[in-house]
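**Q** Okay, structure incoming, though there's no sequence with it:
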């Protein structure tokens, strides 16, 4: 697998760097987002917020503004909260242990293992979608419904010995590139994973309406009247050939966005 990964190596801007923060930003951005879309966002985000302290000092609307176009805006909020916590408790640095990273907002086992491998050259169990694809393809070719619980010991056994342990970056870069190649050629072994689910259509979905509302509110620093936002959203939906947005649905989405910290509400005014 290592040789095959070397053959398929992709030169990506976040590779072979030692800055854990820059690696973390790439790992968060790459969640549920295609590599081809991430490059320009990663470079622009780091130019604006080059350090943990810079991100901690930034206003939430400014962070969300630079995230627009990547989708899944909760990731930006979690990254901002991580920076806030590290600036307050970690002297502007990310923890340098897997356990320390795992304790931060929005950082799960795969993200923590990725930062440790790529920034610190510390081997670990990094079960990312392309890594999953390779192990399913090579070791479980005739099985459906393979769980990550079953995969993890196999990934660990391979990662913690031999060339993988000596050079975790190279090992996981190879797996990521081999997995991406498999998917690009139409094989996509991840469909045989127990955790696989086909993503629902974005247009017309609640996710799409959430994203529209976030963009609209962020565009008006002085605040926007909620009824006006609802009317504009309904007009946009009508323009796309979809029905007007129900008031209860709009209120539910706004409640979620306020609770998650995207903006605040003062009476009928939505303020970024």
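**A** Alright, I've got the coordinates. If you're wondering where the values come from, they're calculated on a predicted model, not measured in any experiment.
**Q** C-alpha from now on. contacts and neighbour counts both.
**A** Noted.
**Q** give me the number of residues near residue 145?
**A** For residue 145, the number of neighbouring residues by other C-alpha atoms under 10 Å comes to 12.
**Q** Distance check, it against residue 136.
**A** Distance of residue 145 to residue 136, given as C-alpha to C-alpha, to the nearest Å: 10 Å.
**Q** How about residue 165?
**A** Going from residue 165 to residue 136 by C-alpha to C-alpha gives 21 Å.
**Q** shared neighbours, residue 145 and residue 136?
**A** 192, 193 (C-alpha atoms under 8 Å, 6 or more residues apart in numbering).
**Q** Tell me which of residue 165 and residue 136 has more neighbours.
**A** Neighbours per residue, other C-alpha under 10 Å: of residue 165 and residue 136, the larger number sits with residue 136, 23 against 19.
**Q** putting a second one here so we can go through both:
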């Protein structure tokens, strides 16, 4: 078993809690987002939406507005849809099984395993990026392109070991702390994973334009004409020294955002 020394301990606000909903919010927020940013949003989000029923009762624009600054807004919509489903079908509770969690919108294997471990103290395959870094560093120090298929049985076996299973929450947080420490002190072991990929540049990307359009529409509670949003977006892009967006790309972005539920289109007007 790996030992993690006290100085590596991170005093995170969601650490040690057993509320499945609060754990899920932290796990969703931590996807592709730095811990320091999530710390600023997690408490505020739970103050506004303290329960699944509260999130289900909230309007989508309000949820998206509270999410602004975290990025990857699809996560907020998936979390809202999960709350809607649980409020309607499960008395405002999350499922207490891995399979039940996986069936909910936006919850993948790692997120489901994280909720099972941290909320329910149930062992499973929680192969998160920091966990991956630990196993690569300790067990495959000289190997490149190590696949998750190689790591998965090792992570699972460790979680079911009697010492880890006795306090699974502590075990996995120890791994997460150690993984974060490794990334800060040695070349990131995760780069030797076959699944590692560099995050694409945000500025100038389609994702950046999507986020801008969402913010622009949410800032107009009564709605705003699509043509005006395009004019404003083009101005923003020119000010940043980037090429114009063009009607075709803009229409494609708007179509995607409408179909994904970020806002509605009423004639030529985009409405939160």
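**A** That came through fine. Worth saying up front: this structure is predicted, and the values here are computed from it rather than measured.
**Q** what TM-score comes out when they're superposed?
**A** The TM-score (TM-score structural alignment, normalised by the length of structure 1) is 0.98; 272 aligned residues with a C-alpha RMSD of 1.0 Å.
**Q** in structure 2, which spans are strands?
**A** Shown for structure 2, the strands assigned by DSSP state E span residues 224-225, 264-266, 269-271.
**Q** For the shortest one, name the packing helices and strands.
**A** Spelled out, it's strand 224-225 of structure 2. Packing partners of strand 224-225 of structure 2 (3 or more C-alpha pairs under 8 Å, 6 or more residues apart in numbering; DSSP states H and E): strand 269-271.
**Q** Other residues contacting the strand it packs on?
**A** Here strand 269-271 of structure 2 makes contact (C-alpha under 8 Å, 6+ apart) with 217, 218, 220, 221, 222, 223, 224, 225, 226, 263, 264, 265.
**Q** PyMOL command to pick out the buried ones of the residues you listed?
**A** Here is the PyMOL selection string for the buried members of the contacts of strand 269-271 of structure 2, based on 16 or more other C-alpha atoms under 10 Å:
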select buried, resi 217+218+223+224+225+226+263+264+265
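**Q** what residues does the longest helix belonging to structure 2 touch?
**A** Ranked by residue count and defined by DSSP state H, the top helix of structure 2 is helix 168-185. Outside helix 168-185 of structure 2, the residues within contact range by C-alpha under 8 Å, 6+ apart are 3-4, 8-10, 16, 117-118, 121-123, 129-134, 159, 164-165, 188-189.
**Q** Neighbours of residue 131 of structure 1, how many?
**A** Neighbour count for residue 131 of structure 1, taken as other C-alpha under 10 Å: 22.
**Q** contacting residues for it?
**A** Counting by C-alpha under 8 Å, 6+ apart, residue 131 of structure 1 makes contact with 172, 175, 176, 179.
**Q** what do you get for residue 84 of structure 1?
**A** 52, 53, 55, 56, 57.
**Q** Verify the stated contact: the first one with residue 89.
**A** Spelled out, that is residue 52 of structure 1. No. Counting by C-alpha atoms under 8 Å, residue 52 of structure 1 sits too far from residue 89 to count as a contact (11.7 Å).
**Q** gap between the spatially most central residue of structure 2 and residue 266 of structure 2?
**A** Most central residue of structure 2, judged by C-alpha distance to the mean C-alpha position with C-alpha atoms, centre = their mean, is residue 31 at 3.0 Å. Residue 31 of structure 2 sits 33 Å away from residue 266 of structure 2, going by C-alpha to C-alpha.
**Q** related to what we said a few turns ago, please check the contacts of residue 84 of structure 1 and keep the buried ones.
**A** Buried among those by 16+ other C-alpha under 10 Å: 52, 53, 55, 56.
**Q** Out of those residues, which is nearest to residue 44 of structure 1?
**A** Sorting these by how near they are to residue 44 of structure 1, with C-alpha to C-alpha, puts residue 55 at the top with 12.9 Å.
**Q** Please pull up the equivalent of the closest one in structure 2.
**A** Alignment note (TM-score structural alignment): residue 55 of structure 1 maps to residue 55 of structure 2.
**Q** Tell me where the stretch 51-200 of structure 2 has helices.
**A** 52-57, 60-67, 74-89, 98-102, 109-120, 129-139, 148-160, 162-165, 168-185 (DSSP state H, counting those that start in this stretch).
**Q** among those helices, which is nearest residue 197 of structure 2?
**A** Proximity to residue 197 of structure 2 (C-alpha to C-alpha) singles out helix 129-139 among the helices of the stretch 51-200 of structure 2, at 11.6 Å.
**Q** mean per-residue distance, the closest one to structure 1?
**A** When structure 1 is overlaid, helix 129-139 of structure 2 sits 0.5 Å from its aligned residues on average, using mean C-alpha distance after the TM-score superposition for structure 1.
**Q** Please list the outside residues in contact with stretch 219-227 of structure 1.
**A** Stretch 219-227 of structure 1 has contacts (C-alpha under 8 Å, 6+ apart) with 217, 268, 269, 270, 271, 272.
**Q** related to what we said a few turns ago, what number of residues are in the vicinity of the closest residue to the match of residue 55 of structure 1 other than its chain neighbours?
**A** Using C-alpha to C-alpha, 6 or more residues apart in numbering and skipping the chain neighbours, the partner closest in space to residue 55 of structure 2 is residue 49 (5.1 Å). By other C-alpha under 10 Å, the residues close to residue 49 of structure 2 number 18.
**Q** hmm, back to that, for ChimeraX, write the selection for the buried entries among the contacts of helix 168-185 of structure 2.
**A** Entered in ChimeraX, the line below selects the buried ones among these, by 16+ other C-alpha under 10 Å:
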select :4,117,118,121,122,123,129,130,131,132,133,134,159,164,165,188,189
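**Q** State the distance from residue 187 of structure 2 to residue 155 of structure 2.
**A** Taking C-alpha to C-alpha as the measure, residue 187 of structure 2 falls 21 Å from residue 155 of structure 2.
**Q** So the two - more neighbours on which side?
**A** Taking neighbours as other C-alpha under 10 Å, residue 187 of structure 2 and residue 155 compare with residue 155 leading, 18 against 11.
**Q** Not counting residues beside it along the chain, what's closest to that one?
**A** Using C-alpha to C-alpha, 6+ apart, the closest residue to residue 155 of structure 2 is residue 125 (6.3 Å).
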